[in-house]
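# When you get a sec, could you give me coordinates for this:
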Amino acid sequence: MTTGTDSTHSAKDHQDPGMIPVFRMWETPVDLAREGAVLFRDLLKKDVLARKTASVVLSGGNSPRGLFSEIGHLLSVGCEGWVGNVEWFEGDERMVPPTHIRSNFRMMKETLFNPLAISPERIHRILGEAPVASEEALRYAHEIMQVLGAPGPHLPVLDYVFLGIGPDGHTASLFPGTFPELEHHQLVVSSSATKEREARVSMGYHLLAHARHLIFLVMGEDKRPILEDILLRMKPSPVQELLLLRAEIGESATFWVDRAALSNDLERVVKMMY
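I've put the predicted structure just below:
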């Protein structure tokens, strides 16, 4: 498998082609951040110049920080005027103020929005300081519809969605043990606070799954078990649910990974298929 190039695999030969993920693998997180930023810049620029605009959904967590920092640096150094036409969205947020240490928006602002001097009207954030998560979910869904529009019964279509994967298989703020069948057609969902986590607001399954480009960022040895569970053992999880929804529309997801995130078994399967 060549560093930084596409690779595909299927855990089961009879699996629907839409389920076969596309892999881009780099040796280290630094390589992924630097080369991934260039790759993303080129794709995004092409879209904006062709369609006058594009939309990008950013995730929180530790995995994307390096990539977002590189994107912010790359685009700011290049003085790319077309960047002003990009709409930036939060994929999910904890119900905390935007200055809070655990705020996803705070990380996005530090790594991307400030370096690029993004105009506030192009930044669409979940108001973590809102008093009621369910009400904020409704407000954010309305904002998404206003910005992207959706003719008739169709969903708004996002261009680029970056997501991480938690060790339990959660992604965005979609967690195992919830009821995706009840949430599929909600643009934005909310979850109540528990002993383990704050209340949250998140883009819903169908909105994320129907993006033109769905990219999972997976780095580090600690992600090996869950990645193998999802892609080899087909363990039910929110990530698996998104892959299934992608298959229904005939699309695959892309996994940007470093070598440490791939177990020997998964790497062998990837190499066999590529």
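# okay, CA-based contacts and neighbour counts for the rest of this
Will do.
# burial measure for the residue nearest to residue 60 when sequence neighbours are not counted, as a count.
In this structure, residue 60 finds its nearest non-sequential neighbour in residue 104, 4.7 Å apart by Cα to Cα, 6 or more residues apart in numbering. Look at residue 104: counted by other Cα atoms under 10 Å, it has 27 neighbours.
# cool, residue 72 as well?
Neighbour number of residue 72 under other Cα under 10 Å is 23.
# Following up with a second sequence; could you model it the same way so I can compare the two?
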Amino acid sequence: MSLTSDVKVFSNVNELYAKVAQAFIRKITELSKQRSRIQLGVSGGSIATKLFPMVSQFLEAHPEVIDNWVPIHIWLVDERHVPITSAERTSTLVRKYLTDQYPIFTLHDVLPPDTCADPVAAARAYEQELKEVFSPAQGSLDALSKKAQTVRLDFALLGMGPDGHFASLFPSHESLQAAGLVTAELDSPKPPAIRVTMTLELLRRTQVSWFVVTGSDKALALAHAIHGADYREVPASAMNQVGTIWWCDAAAAVRVNPLG
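As a prediction, the model looks like this:
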């Protein structure tokens, strides 16, 4: 295991998500003492379906927590290019559990095919929005383009697939080599086929990245990601760096060697 690997293992899925939800609340509170706003990246899957409901329930029970928070900008590390009303969109769940209930959260959504049929154009638009939000001053498009180098998420909540993909960055796909901030994935092996995703270049600049990984079907990919596999074969391995924590259940962590 790399010296930078931080792996936390819990006996079952329910305990894992409860612990991550509690830790998330603490982390946002900590970051709120250091920043005037927080740039939070989120993925879909179980992050949206399991973690967000727990966070929402906690905030409902303890509304005073938000009094100590700064505004939180939510960015989608990837999104399915499906209609805005589709249950498959991560943004649907972000709205349901977070932004519709708690004004402290602001969602920056990817343009859906309803309003932007071309996923490449949707990716360009999302990249431009990132540049504009992160830019400290209004300026020309050339000036905004130069600011791309300073765009960085403060915190990201990520999942990983059994093939080692994360966001919508899949093994051996051209999107792994994409430059800039956001790109389009036009042939995802996991449906739906068309997606918009942040690039590896951008995601690797994230200050704090948490992967939540569960299930025996991900055990081999997790071990490869932590023990230094080629990122072209196991994309998540590119994120095994300082600032990354791997939150796992026992089934997913069974192949991880704590001694390296």
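# TM-score for these two?
Taking TM-score structural alignment, normalised by the length of the second structure as the basis, the two superposed chains have a TM-score of 0.84; 244 aligned residues with a Cα RMSD of 2.4 Å.
# So what does the residue nearest to residue 60 of the first structure match up with in the second structure?
Matched by TM-score structural alignment, residue 104 of the first structure corresponds to residue 90 in the second structure.
# quick one: the strands in the stretch 1-150 of the first structure?
Counting by DSSP state E, counting those that start in this stretch, the stretch 1-150 of the first structure has strands at residues 6-8, 22-26, 54-58, 86-90, 92-94, 123-124.
# any chance of the ones you listed in a markdown table, with distance to residue 272 of the first structure too?
Formatted as a markdown table, the strands of the stretch 1-150 of the first structure follow (distance: least, Cα to Cα, whole Å):
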| stretch | distance to residue 272 of the first structure |
| --- | --- |
| strand 6-8 | 9 |
| strand 22-26 | 13 |
| strand 54-58 | 32 |
| strand 86-90 | 36 |
| strand 92-94 | 35 |
| strand 123-124 | 42 |
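# OK, contacts around the residue nearest to residue 60 of the first structure?
By Cα atoms under 8 Å, 6 or more residues apart in numbering, the residues touching residue 104 of the first structure are 59-61, 90, 92-94, 98.
# cool, and residue 113 of the second structure?
With Cα under 8 Å, 6+ apart, residue 113 of the second structure has these contacts: 81-84, 119.
# that's a helix at residue 196 of the second structure, yeah?
No: Residue 196 of the second structure is assigned strand when assessed by DSSP: H, G, I helix; E, B strand; the rest coil, not a helix.
# Quick check: the aligned residue for it in the first structure?
Match for residue 196 of the second structure (TM-score structural alignment): residue 201.
# what do you get for residue 246 of the second structure?
Using TM-score structural alignment, residue 246 of the second structure sits opposite residue 255 in the first structure.
# now residue 130 of the second structure
Match for residue 130 of the second structure (TM-score structural alignment): residue 144.
# how many neighbours does residue 51 of the first structure have?
Count around residue 51 of the first structure with other Cα under 10 Å applied: 10.
# That one matches what in the second structure?
Counting by TM-score structural alignment, the partner of residue 51 of the first structure is residue 35.
# wait, what's in contact with the closest residue to its match other than its chain neighbours?
Excluding the flanking residues, the one nearest residue 35 of the second structure by Cα to Cα, 6+ apart is residue 70, at 7.4 Å. Neighbouring residues of residue 70 of the second structure by Cα under 8 Å, 6+ apart: 32, 35-38, 104.
# among these, which are in helices?
Counted as lying in helices by DSSP state H, out of the contacts of residue 70 of the second structure, are residue 32.
# ok, of the contacts of residue 113 of the second structure, which one's closest to residue 63 of the second structure?
For the contacts of residue 113 of the second structure, the minimum distance to residue 63 of the second structure (Cα to Cα) is 29.4 Å, reached by residue 84.
# mind checking what residue 166 of the first structure lines up with in the second structure?
By TM-score structural alignment, residue 166 of the first structure lines up with residue 161.
# Hmm, residue 219 and its match touching each other?
No: Residue 161 of the second structure is beyond contact range of residue 219, at 10.1 Å (criterion: Cα atoms under 8 Å).
# Spell out the residue ranges of the helices in the first structure.
29-51, 63-77, 104-108, 114-116, 133-148, 180-183, 205-209, 224-231, 238-248, 264-273.
# want to try CSV for these, with distance to residue 155 of the first structure as columns?
Below are those laid out as CSV (distance: least, Cα to Cα, whole Å):
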stretch, distance to residue 155 of the first structure
helix 29-51, 19
helix 63-77, 26
helix 104-108, 24
helix 114-116, 29
helix 133-148, 9
helix 180-183, 14
helix 205-209, 7
helix 224-231, 27
helix 238-248, 14
helix 264-273, 33
